[in-house]
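Engineer: Structure of the sequence below:
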Amino acid sequence: MAQKDYKFEGWMGLDKDSVDGKMVWQEFEPKPWEETDVDIKVECCGICGTDLHTLRSGWKPTMYPCCVGHEIVGIAARVGSSVTNGIKVGDRVGVGAQSESCLGRLGDCPDCAMGLEQYCTHKFVGTYNSTFINGGKSYGGYALYNRVPAHFAVKIPDSIPPSHAAPMMCGGVTVYSPLKHGGCGPGKRVGIIGVGGLGHFGLLFAKAMGADQVVAISRKTDKADDSLKMGADVYIGTDDEPDWATKYARSLDLIVCTVSSSKMPLNDYIGLLRTDGSLVQVGLPDDGVLNAPIPRLMRRLTVGASLIGSPGEIREMLELVAEKNVKPWIEEIPMKDANRGLVDMEAGKARYRYVLVNEQ
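Structural biologist: Predicted coordinates for the structure are as follows:
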C-alpha cells in the first residue's frame, strides 16, 4: 500500500482546553518518510494518563496541535526498504511511548548500545509532542495511521488480542521494567502502590513473575476485591487502616509506586521496605515535585525511578503475557468517542484501562 492510498487523520488537541473533551478531528502531516520507517494502520490505542498531562500542558508547554496516544497497535501498511527487524507489510505491530533515540547516530551512546534506548544520552523522541532527528513532528495514535521508525515497532504475538496489547505498550512496560530490574520473582515480597491503569498491570505482572507475596496499596478499600482477583495476596487501604505504616513496616523487598501526586506519604511508603529493599517511582506529578524522604534513609535502602521500557523489554513483556496468559482489565471505546474517553479517564471511571478502537 503506498502512502497516497491513505491519509493521516486523528484527534487533535489545539489548546489546554482539549483535555476537557474538546479535541477536534483533522488531518496532520507525519514525519518525512525515511526507509527505516513503518506506517501503521491503527487498530486500537490505549488512553494513558500521560495523554491527559500532555493535553493540559501539565509537565511542560505542549506543541499544539497535538495528537496524543502512545499505546498503539495496528497493521503494518508500509515498510521501508531499510527496515531490518523483520517487520513485513501485514504484520500486527505495537508502538509505545518512545519513537526514536540516537542509536549511536549522534555520538557515542552506551545506553542505546546496551538496549536501553529510553535512557538515550542524546535524543529521546516521544511518540507524540516531540521532534524527530529529521525535523519532523511526532503525532500519536488517536488516529487512523501512525508513522514511526521501525526500530521502535514490535511484533505482537498472535495469542494476544490487539486491545489487550495496546495498553501494555506504555502502561504495561512502565511497571514491567522496574519489576524485572528489581528482581521480582520467587523469594520476593512486592508492593504496588496505586491500583489504577499502571498499578493493575503491576499486580498482574508481579503475580505472573512468581513473587512470593503481592501487596496492593491504595487509599480506599473499594478496589480490594478487584486487586485480589488480579493476584494480590494482601490489600492495604491506607485511609481506612490508620496504623498501616506500623503494621506493615519492613515487610516488602520491592515497591513500585504508580501514584502521580506530590502529596502522597512517600516517607511512610519507604518505611514498608525491608533492609536492602527498593522503591521505584514511576508516577510523575504535574508539578514534578516529590517530598525528600530523608528520615527513612537512615537505613540501607534504595529509592529510585524508572522510565517506560525499551523495545527489547516490550518484547520480553509480551512473551511473559503470552506464556502466562495475562489478561488486562480493559474497556473498549470507539475511536469516534475519544473525547468521552478522556473525560471519563480524568474522572477516574476507568476499570482499569480504556482502549480506543477504530471501527473501520
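Engineer: use CA for all of it now, contacts and neighbours both
Structural biologist: Will do.
Engineer: Can I take it that Cys112 is in a helix?
Structural biologist: Yes - checked against DSSP: H, G, I helix; E, B strand; the rest coil, Cys112 lies within a helix.
Engineer: What's the separation between it and Glu71?
Structural biologist: Using C-alpha to C-alpha, to the nearest Å, Cys112 is found at 22 Å from Glu71.
Engineer: which one of the two has more residues nearby?
Structural biologist: A direct count of neighbours by other C-alpha atoms under 10 Å for Cys112 and Glu71 places Glu71 higher, at 30 against 19.
Engineer: My read is that the more buried one contacts Ala97, right?
Structural biologist: Yes - Glu71 is in contact with Ala97 according to C-alpha atoms under 8 Å; the separation is 6.9 Å.
Engineer: Residues in contact with both of these two, list them for me.
Structural biologist: 169-170 (C-alpha atoms under 8 Å, 6 or more residues apart in numbering).
Engineer: In the stretch 151-300 of the chain, what residue spans correspond to strands?
Structural biologist: Along the stretch 151-300 of the chain, the segments classed as strands by DSSP state E, counting those that start in this stretch run 153-155, 189-193, 213-218, 234-237, 252-257, 273-281.
Engineer: Please identify which of those is closest to Cys44.
Structural biologist: Minimum separation from Cys44 across the strands of the stretch 151-300 of the chain (C-alpha to C-alpha) falls at strand 153-155, 14.6 Å.
Engineer: so how far is that closest one from its chain's centroid?
Structural biologist: Relative to its chain's centre, strand 153-155 lies at 15 Å (C-alpha atoms, centre = their mean, to the nearest Å).
Engineer: and for comparison, fold this next one:
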Amino acid sequence: MTNITAPPRKFQGIAVLDHKDWKNPKKVEFESKNLYDYDVEVKIECCGVCGSDIHTASGHWGETKKPLVVGHEIIGTVTQIGSQCNELKVGDRVGIGAQVFSCLECDRCKSDNEPYCPKTVNTYRKDYTDGYNSKGGYADYIRLHEHFAVPIPENIPSHLAAPLMCGGVTAFSPLLRNGCGPGKKVGIMGIGGIGHMGLIFAKAMGAETFAISRSSAKKEDAIKMGADHFIATKEEPDWATKYFDTFDLIVVCSNSLTDIDFNVVPRTMKVGGKIVSICVPEQHEVMNLKPFGLIGVSISNSALGGINEIKQMLDLVSKKNLKIWVETIPISEKGVKEVFERMEKGDVRYRFTLTDYDKEFSK
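Structural biologist: Okay, here's the model as predicted:
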C-alpha cells in the first residue's frame, strides 16, 4: 500500500447479513477503505448481477465476513482521486469488474494476466493487506486502485456496459486467447447470462458459431444473437457423432459441470481443438472423464479477463455496436431480493442490471 490520500468514510449498500437468510438483504451503512495515493473513489450508477453474487451470498462458496456487499459489474463516475493518480480524472465514467487490486509488478501482472496474480483482491469479500474486507457494487460508492477502473466508450449505455465488466470479459477472454475468428468453428455451450454474450462476441469476431444447449427452448433467441447453428444435446442423442471433428474451440459457459459428459464432447473437436470452461461450480462438484478421450484435445479452465482484455472487448462492443440482452431492476432491498430469487430459478433473459442508485441511496 502507498500513502493515504483520504481516510475512510461511510458508504451505504444492500448487504447480506446471514447466509441462511441471504434472500432478505438489508440496507446498511459501512465504512469504506482508505483512499490510497493510487486509488479512485467512484459514485456507482448501476451494477450488473453475476452468478458469483448468488454463489457468494448464499454461502455456496463458503462463509464470508459480514456485512457482505456483493456486485462486481459496476459502472459509475470518478468523484475523487488519490494524490498519485495519473490514468483517470474526476468526472470520468468507468467500469469495474471482479478485481480491484493486484501487485502490478509480477510477471503475471506485466503480461496482462492480473487476475492470476497471487496478490489479487477481488471486488468483494477479500481482505486487503491492511485488513479491509472488500465491498462490492450493491452500494453507493466504491474505492479501488485506478488501474482496475476502465473508461467506458460513450456509445455503450451504462446498463448494457455493466454486465460486460465480469460476465462479458469472462466469455471474451477464452475466445480471444484461443484464436476465435474467421475460418474457425466455435461452440458456446450453455446459452445463459455469460453464454449469450460469448455467442454475440464469437459472431462479431468472425467465427462460424454454434449454440449448444440441452434443449431447443433458446433456439430462437440464439439465432437472433448470431448463432449460425443450434445443437440441442438432450434432443439429439447422437450429436457428438453428427458433429465429429467439427470444432476448433468450445467455450463451456454452463453454471454446472454435472450435466456435461466430458467423455462425449471431445469427440466433436478437431485435432488440437480446445475445450475451455469458465464455470466455477459449487464446491462439491467434480469432473469425470476417461483420459483416452483427450488424445489430441485439451481441456482447461479460464478465469477473469485482464484489464487489457476488458479494453479490447469494450472496443469491439463499441465499434460493432453490439447489444447484449439485459433486464433492469431498481436497486433496493426489494429489488435485490427479486434478482436473487429469479437468478436462483434461472428466470432471466439474459442478464440483470441494478439501476436507479440515486433514488435509493439519497434516502
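Engineer: In TSV: the strands of the stretch 151-300 of structure 1, plus mean neighbour count.
Structural biologist: Output for the strands of the stretch 151-300 of structure 1, formatted as TSV (neighbours: other C-alpha atoms under 10 Å):
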stretch	mean neighbour count
strand 153-155	24
strand 189-193	27
strand 213-218	24
strand 234-237	18
strand 252-257	26
strand 273-281	21
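Engineer: Take those strands and write them to a markdown table, including distance to Val19 of structure 1.
Structural biologist: What follows is these, written out as a markdown table (distance: least, C-alpha to C-alpha, whole Å):
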| stretch | distance to Val19 of structure 1 |
| --- | --- |
| strand 153-155 | 27 |
| strand 189-193 | 26 |
| strand 213-218 | 26 |
| strand 234-237 | 30 |
| strand 252-257 | 25 |
| strand 273-281 | 25 |
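Engineer: Nearest approach to Leu228 of structure 1 belongs to which of those strands?
Structural biologist: strand 234-237 (7.4 Å).
Engineer: residues in structure 2 aligned with the closest one?
Structural biologist: Under TM-score structural alignment, strand 234-237 of structure 1 corresponds to residues 229-232 of structure 2.
Engineer: what about Pro313 of structure 1, how many neighbours?
Structural biologist: Rather than Pro, residue 313 of structure 1 is Glu. A count of nearby residues for Glu313 of structure 1, using other C-alpha under 10 Å, gives 18.
Engineer: In contact with it: list those residues for me.
Structural biologist: Glu313 of structure 1 neighbours (C-alpha under 8 Å, 6+ apart): 173, 177.
Engineer: all helices for the stretch 251-360 of structure 1, in order.
Structural biologist: Taking DSSP state H, counting those that start in this stretch as the criterion, the stretch 251-360 of structure 1 contains helices spanning 266-270, 311-324, 338-346.
Engineer: for these, which one sits closest to Pro32 of structure 1?
Structural biologist: Of all the helices of the stretch 251-360 of structure 1, it is helix 311-324 that lies closest to Pro32 of structure 1, at 22.3 Å by C-alpha to C-alpha.
Engineer: Just the buried residues of the closest one, please?
Structural biologist: Of the residues in helix 311-324 of structure 1, 311, 313-318, 320-322 count as buried by neighbour count, 16 or more other C-alpha atoms under 10 Å.
Engineer: Also stretch 29-39 of structure 2?
Structural biologist: For stretch 29-39 of structure 2, by 16+ other C-alpha under 10 Å, it's 30, 32-39.
Engineer: State the span of structure 1 onto which that stretch is aligned.
Structural biologist: Under TM-score structural alignment, the match for stretch 29-39 of structure 2 is residues 27-37.
Engineer: re earlier: kindly reformat the helices of the stretch 251-360 of structure 1 as JSON lines containing distance to Tyr119 of structure 1.
Structural biologist: Listed next are the helices of the stretch 251-360 of structure 1 as JSON lines, based on distance: least, C-alpha to C-alpha, whole Å:
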{"stretch": "helix 266-270", "distance to Tyr119 of structure 1": "25"}
{"stretch": "helix 311-324", "distance to Tyr119 of structure 1": "12"}
{"stretch": "helix 338-346", "distance to Tyr119 of structure 1": "29"}
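Engineer: I am finished for the moment; much appreciated.
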